[in-house]
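In: coordinates only, sequence not included:
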């Protein structure tokens, strides 16, 4: 149960609730996919700031979440692959709850996390369920119960609550999720429109519908317990949807994420949409400024608080960066993007799409042919204005040579700035964990019988 501070007579800062799910990308009706069954999220968006061009720092689970919760890119924070493959934070890296603690925030994690095999090392004051309640209905029930025991705002510290769900990760079995009508789904431009893809998307919609239903219940519980006038609610996901050409790529379909923020109602901010490019790494700087502090220099994101207060539309010329190293194979690549262009550098030969095992087994893969197995280019450049699906690589087009040079130089400068050696040396696998890591103290035996 949350620690109460009897000296607190009113919240010093707004409560913050961060809700995050798996593998959603921007597959919502509010992002133009009109058939997606997400009415509760749509109602939430009507009262919120919707970021149309938000990106994760990585296209796979643990690295994306590591960057989200630290404000640092995967190489800097240390999580360059999946946590269950031994990747973990570097020494002295601070997470969002640890950054907020000096400002009086009490933190809790309910449901899923994917940054460490042990959720209790992530800096939260509480981990009800120990991070092992992943499914949305379980998570909502656990959150409702936790909120029912929460002290009134005037008798507690401000709250940073993180709520994570397994959905909408593959698989999407029919015994768990009711599929949609395959004839009534949206097929994005980066996927082939055929029976296999439509059946796959119909199953995906079933998982989204269940997540959306749970989200509606969760918001009802939050608004009944936490004062909307003094509560910020954030909804996001880790990376793009789990389809070939989406998750695990550095294209828009792989790093583009849902990001919807409902500011405290007392701020009087009109709901609006933001088209400028932003990064998951902006979350921690935003929360620090919300708490009254200044983001330290080692953080790579920028505060979005002026945008959330309606004081700014963001930087129209901003560049954001993303990276991939290890998923279930080694597939090193880095990217820089703006609202206008996306530049990707591949550091190892391989197929054009390196599919993770869940994508390789998908219905979409079974009917998409083998063109994705053709050799990948060293460089990729996409003109977002002409080619928002990022299908037409302009890296060898002389008309784009100056753009490619500009973005390649920006990417190189970023790698130098963060110390990432990928241009000259491959990324080694994570040091394997053993019983010599984080051991319990040895037993001290008495010398007397």
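Out: Looks like it came in fine. Just so we're clear, the structure is a prediction, and the values are computed from it rather than from any experiment. Numbers count the residues shown, from 1 in each chain.

In: C-alpha only now, for contacts and for neighbours.
Out: Fine.

In: Could you measure from residue 365 over to residue 164?
Out: 28 Å (CA to CA, to the nearest Å).

In: Name the residue in these two with the higher neighbour count.
Out: residue 164 (25 against 21; other CA atoms under 10 Å).

In: what sits against the closest residue to the more buried one other than its chain neighbours?
Out: In this structure, residue 164 finds its nearest non-sequential neighbour in residue 112, 4.4 Å apart by CA to CA, 6 or more residues apart in numbering. Residue 112 is in contact with 131-134, 163-166, counting by CA atoms under 8 Å, 6 or more residues apart in numbering.

In: Second structure for comparison follows:
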């Protein structure tokens, strides 16, 4: 009897092996499925990356090298201009109004799976470093391993070598478990505090020195900002932080190479949104959401590929990773896999992306909706009533403080400040001619056809995804309807925050004070 049982077991193993699957715990993982390494940076604008056209030389040599080994996407966007909602789109495959994470809070018992659930169930070893609470809509988390601590030592979020240690430990742990890995490494830079600055944007000594430091006189000034010594100082520290982020990416890729898993690992790189300065972060302009998306997939993606035709967005990330891992898609995903594009094919229906913003880390609502094509962008701002101001973390920057100070005597800056703080209910930009969104063309009759087309596209998307902002959009010419909507969503946010304060865990603010601020 024992011989018969052994023979049956051997036959089963042979059948499994021949069918292209390996047994891992209680799950089946395709033997052909590669490992997955996802690397994100925090608050890095797309055009801060060398290969994406940065005007400042030598900002990102490691990221540029990664792009030369894989494919980069010219028209890639995230959905949201701030961190936690943006990351939850990536790993849920759903827009914020659909996954419920519209701000900086988690949802209890979500009725949908996220990346770590799906990968773990399929037999992958799942590990994450950084932004754990921002990347998972619930707690306790389902990750096999959280790499923020190694051997009891909490890793500093600005320490380059700590990212090497985290990546190496995650890969090693997967090997010991006998599983392929799905490893997320979320680099803190160039999020504030920038290199050599504290949270108040005051220059301080910093032990975590990047491999190159940029000076104020050599940095480019983004077109949506203005040239001033304080702005140059802040940008110099930002770009030095970009370089430190690139150092971290290089450290992670070094750990992967030393593990000898270069050739069987798909590497995905992107940023969660644009730089943490006015008119970029916590908004829906072009530079707010344009992200440097790169994929390296040895044997599948041709080295040096550059997609200049298709628009992709963060909601496409989860279905893409599931296809890479040969995992069936759960119901309700709102994005589409870009694997056909990675294989050099084309996809129809990739001529626009949809974006949204709802609230800041303090729970203050400034809801926005946007649709963007390769040429144009339309933004709906139901919060904009001429008196309600825009609440954003970027008001703590030197750029904002200087703009406010100079606006008393500079009419051009006063106009920019007014746009920043109050906006307009509708905005339309010709991004091909005006990528910095300096000229709102919503009332320009020359663009009436394009405006109507994008309004219609946005309304269809809002209807299909059951967006709670749809009634407000349909009644956008009614100040009363817009105020009713604003009162509704703000009261919901206030009630949620009141409940959160009652249930707040001890020590939560200590974590934020250590540099991991919300936005």
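Out: Alright, I've got the coordinates. These numbers come from a predicted model, not from an experiment.

In: Got a TM-score for the pair?
Out: TM-score of the superposed chains, computed with TM-score structural alignment, normalised by the length of the first structure, equals 0.87; 428 aligned residues with a CA RMSD of 2.9 Å.

In: and the residue nearest to residue 164 of the first structure, what pairs with it in the second structure?
Out: When the second structure is aligned by TM-score structural alignment, residue 112 of the first structure is paired with residue 131.

In: just residue 92 of the first structure next, same as before
Out: Per TM-score structural alignment, residue 92 of the first structure is aligned with residue 111.

In: Would you verify that its match is located in a helix?
Out: No: checked against DSSP: H, G, I helix; E, B strand; the rest coil, residue 111 of the second structure lies outside a helix; its state is coil.

In: can you tell me which two in the contacts of residue 112 of the first structure are farthest apart?
Out: 132 and 163 (11.8 Å; CA to CA).

In: So those two - more neighbours on which side?
Out: Between residue 132 of the first structure and residue 163, residue 163 has the larger neighbour count (other CA under 10 Å), namely 24 against 18.

In: and that one, that one's in a strand?
Out: Yes: assessed by three-state DSSP, residue 163 of the first structure belongs to a strand.

In: what's the counterpart of it in the second structure?
Out: Alignment note (TM-score structural alignment): residue 163 of the first structure maps to residue 185 of the second structure.

In: ditto for residue 258 of the first structure
Out: That one, residue 258 of the first structure, aligns with residue 292 by TM-score structural alignment.

In: Not including adjacent chain positions, what is the nearest residue to its match?
Out: Nearest in space to residue 292 of the second structure, with sequence neighbours left out and distances taken as CA to CA, 6+ apart, is residue 46 at 4.8 Å.

In: what's around the one you found, how many residues?
Out: By other CA under 10 Å, 26 other residues sit near residue 46 of the second structure.

In: wait, what's in contact with it?
Out: Residues counted as contacts of residue 46 of the second structure (CA under 8 Å, 6+ apart) are 52, 271, 274, 287, 290-292.

In: Okay, and which of these map to strands?
Out: residue 271 (DSSP state E).

In: Most neighbours among the contacts of residue 46 of the second structure, which one?
Out: Among these, the one with the most neighbours (other CA under 10 Å) is residue 274, at 33 neighbours.

In: coming back round to it: state the distance from the residue nearest to residue 292 of the second structure to residue 54 of the second structure.
Out: Distance from residue 46 of the second structure to residue 54 of the second structure, by CA to CA: 8 Å.

In: try residue 340 of the second structure
Out: The value you get for residue 340 of the second structure to residue 54 of the second structure, if CA to CA is used, is 28 Å.

In: any shared contact partners between residue 132 and residue 163 of the first structure?
Out: Contact criterion CA under 8 Å, 6+ apart; residues shared by residue 132 of the first structure and residue 163: 111-112.
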